[in-house]
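Participant: Have a look at this prediction, sequence included:
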Amino acid sequence: MRGEPSGAAPLGEYAVIVNPEDNVAVVKRRTSRGLRLSFDGRVIVVEDEIPPGHRFALCAIPPGEFVRQYGQPIGTSRGIGAGEWVTHANMSNDVPVVRDLPEDLHNPPPDYFPEEQRARFRGFVRPDGRVGTRNHVLVIPTSMCASHEAQQIATLAEHLFDVRARFPNVDGVVAIPHNKGCGCQDGSTLEVLLRTLANYAAHPNVGAVLLIDLGCEKTNLARMERWMRERAMELNKPLARIGIQEAGGTRAAIDRGLREIEKMLPAANAAERREVSAGELVLGVKCGGSDGFSGLSANPAVGQAADLLVRSGGTVLMTEVPEFCGAEHILAWRARDAATGRAVYRLVDWYKEYASKFGAVLNENPSPGNVAGGLLNITIKSLGAIAKGGTTRVEGVIEYGERVPGRGLWLMQGPGYDQESTPGLVAAGATIVLFTTGRGTTIGNAIAPVVKVASNTPVYERMRNDIDLSAGTIIDGTETIEQVGQRIFDHMLRVASGEVRAKAEENGHREFQVWAEQTVSL
């Protein structure tokens, strides 16, 4: 084995090269000016004090040449010397856009595991054949006008009826208060709201439902139930309805709601977990508070777990369409056929047009925290973000909160905003969510466990009461992506089985919001 050049440390001690075709390395330990690093038999002198998550050039990159990470262009050089810190000052965000797809595009189906080799978990098998990871009694306000009462009913019921102690098969009584509905919003926003609420009611993580309205709103009980009938949606679970005006106001509606919940709890508690194939899971993958390591550790490790699930016959849902921008060609080329690839492009183009109506530009998606962590532009962020979808082919695309029609990897229309995109994944059928973060986040969901994975060791150590797992060992060099992916997959099955709770569940996080697509207030 060739020795290191005199006075130079191995590059791997300070940085990571993501792909052999890259001409930059990502810093994992803060460098000092003049640091000598050995790489490929030569010495690179780092010209700056570079923070973790950012990158330096492995060689001189002349003006006009592409800067590459993940084996893909992430920008165009304005003239970057070897060892120089890559910043907005010396790299533009210009990257090639190539969208041609061959008409005979075809990607083979996943390499499925034999049935007898597939992992298993214990879930709640519902009458429609779907399998839940949790068993909640859910209080659904059909509009913001009933959200206060819904929240009061759920909160009081859990304490009054000592739910977790008396009804061990019930994971909780939860509500999904929101600010939509009533009569001040129209257009597709109402369609999205009705679809989301209906799919939460029908969700396999829900064992009983209480619907509550004010009585005069556009999204009242009659309209919601008509919407469900028109789509042949049958809940096949205990169901009760309350109208606040009809009941006599707030206090009367809350009292009646508590009586209904008390009657539902024994029926919901009758559900029991059964052992089933891991292929019955529907996994939502999500990222938030990302940093320069997210695409190097947590996202590809979650992608590894996603691949294991798909190969087990399961389903994976990925959204955050603004964070496909700059990487959509990779997803399109991974589509099952050309028609699906074109659908991927339409997904992104629709969002670009949608954003432009409000004066927004998708290229401005990276937040100040993202940029500070090394995600200088949307291309870098997107290339790292899509890694959490794994490597199997894209089966199709769905609308926000639309129930996924098949198995394998699917893409869902929707924003990157955590508080809206996570509930959309669950509405589409996700029974568990893997959520990666580089800077730390605490989010959960009202009815589905959200397992959070840190991209680096420091944020995991700092927020280990909120973050379930660390992929920082990949950056530290003590585990591979494959090893962490397997660890994530195994932990996911334990959470899905109810053996352990996600940290967000332990902390009482029950976030819910609905994407206000095309909102018009009248």
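Facilitator: Structure received. Given the structure is predicted, the values throughout are model-derived calculations rather than measurements.

Participant: all contacts plus neighbour counts: C-alpha atoms, from now on.
Facilitator: OK.

Participant: all helices for the stretch 51-200 of the chain, in order.
Facilitator: 147-160, 163-166, 188-201 (DSSP state H, counting those that start in this stretch).

Participant: which of the ones you listed is buried the deepest?
Facilitator: Most buried of the helices of the stretch 51-200 of the chain by mean neighbour count (mean count of other Cα atoms under 10 Å) is helix 188-201; its value is a mean of 22.

Participant: And that helix, how far out from the chain middle?
Facilitator: Computed by Cα atoms, centre = their mean, to the nearest Å, the chain-centroid distance of helix 188-201 equals 19 Å.

Participant: Second structure follows, compare the two:
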Amino acid sequence: MKKAITINETDNLGVALTDLSAGETAEINGKSVAIQQDIQAKHKFALEDLAVGDEMYMYGLVVGTAKTPIASGQAITVENTAHKATEFSDQKEGEFHWTAPDVSRFEGRTFDGYHRTDGQVGTANNWLVFPLVFCENRNILTLKKAFETALGYEEANPYNELASDLVRRLETGESLDDATLGQSSQQSNKRLFENVEIKFITHQAGCGGTREDSDTLCRLLAGYLRNPNVAGATVLSLGCQNAQVSILQDAIANSVGELTKPLLIFDQQETGSEYDLVQSALKDTFKALIEANKIERKPAPLSKLTIGLECGGSDGFSGISANPTLGHVSDMITALGGKAILSEFPELCGVEQELINRTENPAYAKKFIQLMRAYAKAAEDVGSGFDMNPSPGNIKDGLITDAMKSAGAAKKGGTSPVMDILDYTEYAEQSGLSLLCTPGNDVESTTGLVGSGANVVLFTTGLGTPTGNPIAPILKVSSNTKLAERMADIIDFNAGEVIEGKKSIAEMGEEMLEYIINIASGTVASKAVLMRHEDFIPWKRGVSL
């Protein structure tokens, strides 16, 4: 295994693949670099002497400048590095030519999915229950408890047993330290319906904020109703909130025209008592579940896959192993006629020109530039900025600047042409790669990806994160083997073998696509589904990085 590498031949920063000690030598691109200080794996070091103001390069892009003199072999840190990103113009530069990957292995392949009347195919068959306003969260949770108990979703909770054991030990005077977690099975009884699952969403929006936020919520929920993983939905409305039923209906009409899925709407202020509301919603939803359960999986071409591309808890290896692996999968899905959606606009900082050059339609390139500049200005107007995007965990594990983080994050989008630019809540209509404006916040971004049509989400992480989604399976991809072994309960796929030199990006990508087919067909459940990680946070259009 190599000690260190560069990602692009023009880079003047090396990446430590393993811990390096002061005094040893690292061979990079035929050049010997004397290491000046201990450098942890994932971190970067200078390959040449840098003076104050000198630019640092990774991925062939500017990722920072030297704040102090940095000697060759010295570590790159927040103390000696300032954020700087490659600038971009309003125009496409040069001619773009794309060579699609070899997908002969996957041509003619299918997955077993749920076919919808609009031509989309779901990887899951969910009945969705959600409120238009946070005032109805309690009623949603009441329905959830009733349905999950009756339908066999209720799980034996080992933590309940641990809490009971602690109470017993307190009463008997036994040692609390000897209490252990129960070993109850995950599922206590057989589920009533085999072909449909009921999923519940709560949120803190719909009223009290700006009208823009409530309108955006309705557009987001309309996207969830349109998503092929949804068979139909039950909606609870209080009645007086900003997010009116009529606004949701307009959002549906603007997105799909006429919704052909069943939609049950219950208004508490019209109904009267809470008892009558919940009783009616429960009865009618149960009847709808009976019908939704009649839908069965049937073969569908891989062109019916829409993959969302996400990262969270990234580390210094994410942009070398996991993210490029997703990029290869994205290119294969695109070559097969499917859709891929790359989100997180704050994490495209510094790679704008590359993406502009890949955008087929000049009008879309203009839209991308406008969205990026508006987002950056909104952050600056409240005293923030994209340069403040890296989290403490990112920095601790080698991502020192936002440009450094973004250069690696963008690798999830592969190399294919950019076919569309989507603002938040806009639905992916075009085959190929689309860019979706969302924050970098894991849950807000993932929530947006699914609202724009993703029927499976690929999520890379170097530090580990438990993010899931109520209606779309999320496949977690580790950038390194240590994480995959340490947090095996949430990691589905280990791309760390790329770092170890055991597999190439192309080999990892093909292996991952095989896994995605199994996930999409329901023969394998992702860890997020098994753990019932079902996160949903709408993006309020203020500043969230």
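Facilitator: Now that the structure is in, tell me what you want to look at. It should be emphasised that the depicted structure is a prediction, and the values quoted were computed from it without experimental measurement.

Participant: circling back to that earlier point, any chance of the helices of the stretch 51-200 of structure 1 in CSV, plus distance to Gly129 of structure 1?
Facilitator: Formatted as CSV, the helices of the stretch 51-200 of structure 1 follow (distance: least, Cα to Cα, whole Å):
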stretch, distance to Gly129 of structure 1
helix 147-160, 27
helix 163-166, 26
helix 188-201, 15
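
Participant: just so I know, which of these lies nearest Lys357 of structure 1?
Facilitator: Nearest to Lys357 of structure 1, of all those, is helix 188-201, at 15.2 Å by Cα to Cα.

Participant: Find me the equivalent region of the closest one in structure 2.
Facilitator: Aligned using TM-score structural alignment, helix 188-201 of structure 1 spans residues 212-225 in structure 2.

Participant: Give me the aligned partner of Val133 of structure 2 over in structure 1.
Facilitator: By TM-score structural alignment, Val133 of structure 2 lines up with Ser143.

Participant: Kindly report the same for Glu500 of structure 2.
Facilitator: Glu500 of structure 2 maps onto Asp476 in structure 1, by TM-score structural alignment.

Participant: follow-up on the earlier one: show me the contacts for the match of Val133 of structure 2.
Facilitator: 178-182, 213-214, 217, 219-220 (Cα atoms under 8 Å, 6 or more residues apart in numbering).

Participant: Can you show me which of these carry over to structure 2?
Facilitator: Of those, the ones still in contact in structure 2 (both residues aligned by TM-score structural alignment, their matches' Cα atoms under 8 Å) are 178-182, 213-214, 217, 219.

Participant: For stretch 135-146 of structure 1, give the distance from the opening residue to the closing one.
Facilitator: Separation of the first and last residues of stretch 135-146 of structure 1 by Cα to Cα, to the nearest Å is 23 Å.

Participant: Also stretch 55-64 of structure 1?
Facilitator: Stretch 55-64 of structure 1: ends 18 Å apart by Cα to Cα.

Participant: Now do the buried residues in it.
Facilitator: 55-58, 61 (16 or more other Cα atoms under 10 Å).

Participant: same check, this time on stretch 11-21 of structure 2
Facilitator: Neighbour-count burial for stretch 11-21 of structure 2 [16+ other Cα under 10 Å]: 11-18, 20.

Participant: Please pull up the equivalent of Glu296 of structure 2 in structure 1.
Facilitator: Under the pairing rule here (TM-score structural alignment), the equivalent of Glu296 of structure 2 within structure 1 is Glu272.

Participant: Nearest residue to its match in space, please, no chain neighbours.
Facilitator: Phe124 (6.1 Å; Cα to Cα, 6 or more residues apart in numbering).

Participant: Alignment lookup: the one you found to structure 2.
Facilitator: Aligned partner of Phe124 of structure 1 by TM-score structural alignment: Tyr114.

Participant: Is its match in contact with Asn293, as I believe?
Facilitator: No. The pair Tyr114 of structure 2 / Asn293 is not scored as a contact, 11.0 Å apart, by Cα atoms under 8 Å.

Participant: Neighbour count for these two, which is higher?
Facilitator: Between Tyr114 of structure 2 and Asn293, Tyr114 has the larger neighbour count (other Cα atoms under 10 Å), namely 24 against 18.
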